[in-house]
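*Asks:* Sequence and computational prediction follow.
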Amino acid sequence: MLGLGELELKVMDVLWTSGEPMRVRDVLERLGGERAYTTVMTVLDHLHGKGWVSREMSGRAYSYRPVRSREEAGASLLREVLDSSGDAESVLLHFARSVSDRESELLRRALERDS
């Protein structure tokens, strides 16, 4: 996702999948211990600073949770791309040509509900 590094995205995936607040140690375990504790702590601190996660003191450690769902983050990213493109119509047309039949049907149904 735009604005997230590889490890930040992995950490966000862990938080999105969990559905509950997680401490640094919990995230580290879900990542398979492939990183150092301090690295994961730093990444979570950066994600908090960027507004991707909220944190709450739980005992002596913070518990982290995503500020928005994966779907909301994806929609926000799409909105940023459209707003910054200079030609939202062309971007949407290129996107529309790339969607699968299933995705096209989902879009049609969503548009019909909103009309």
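*Replies:* Nice, thanks for sending it over.
*Asks:* alpha carbons only for contacts and neighbour counts from here, please
*Replies:* OK.
*Asks:* Give me the neighbour count for Asp45.
*Replies:* Close neighbours of Asp45, defined as other Cα atoms under 10 Å, add up to 19.
*Asks:* ok, structure two:
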Amino acid sequence: MGGGERRAAGALEAEVMAVLQRADGPLNTMQVRDRLGDDLAYTTVVTILSRMHGKGLLTRVKSGRAFCYAPVSDEPGLAARRMHQVMAGESDRRSLLARFVDSLSDHDERLLRDLLDGRDD
């Protein structure tokens, strides 16, 4: 994305998450920056990693003078975490869940029923 083009909101965060999920282990800021293959400033990558850590999306461990970052979970785990956050902010959980279930496809509704019944098909 050279030439001063800006990413859509959340696009850089998604790219960083993809880099970290593909990695064999935690990465430091420079490793993330290099794997993004972009002309991002080091400080930009530090900022996005710090924000993602602050949101609870990443863990970090001290490695020398720097931090190394890793996702707290895989993609399904992160999606489940977002769903819990939405529910935590809703006072009428029954209505929220009812509308969610009403919007499911027949296939997804069967999957949900199987999960609730303890079937792992």
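*Replies:* Here it is on my side, so go on. Please read all numbers here as calculations on a predicted model, not as lab measurements.
*Asks:* What segments of structure 2 are helices?
*Replies:* Assigned by DSSP state H, the helices in structure 2 fall at 11-22, 29-36, 42-54, 75-88, 93-102, 106-116.
*Asks:* Among these, which comes closest to Cys68 of structure 2?
*Replies:* Counting by Cα to Cα, Cys68 of structure 2 lies closest to helix 29-36 out of the helices of structure 2; the figure is 7.1 Å.
*Asks:* distance from that closest one to structure 1 after superposition?
*Replies:* Superposing on structure 1 and averaging over aligned pairs (mean Cα distance after the TM-score superposition for structure 1), helix 29-36 of structure 2 comes out at 2.3 Å.
*Asks:* now for that helix, which elements pack on it?
*Replies:* helix 11-22, helix 42-54, strand 66-71 (3 or more Cα pairs under 8 Å, 6 or more residues apart in numbering; DSSP states H and E).
*Asks:* could you redo the last one with a cut-off of 7 Å?
*Replies:* helix 42-54 (3 or more Cα pairs under 7 Å, 6 or more residues apart in numbering; DSSP states H and E).
*Asks:* Which other helices and strands does the helix it packs on contact?
*Replies:* Secondary elements touching helix 42-54 of structure 2 (3+ Cα pairs under 7 Å, 6+ apart): helix 29-36.
*Asks:* Buried residues in the helix it packs on, which are they?
*Replies:* Neighbour counts over helix 29-36 of structure 2 (16 or more other Cα atoms under 10 Å) mark Thr29, Val32, Arg33, Leu36 as buried.
*Asks:* Quick one: the residues in structure 1 that it pairs up with.
*Replies:* The aligned range for helix 29-36 of structure 2 in structure 1 is 24-31, by TM-score structural alignment.
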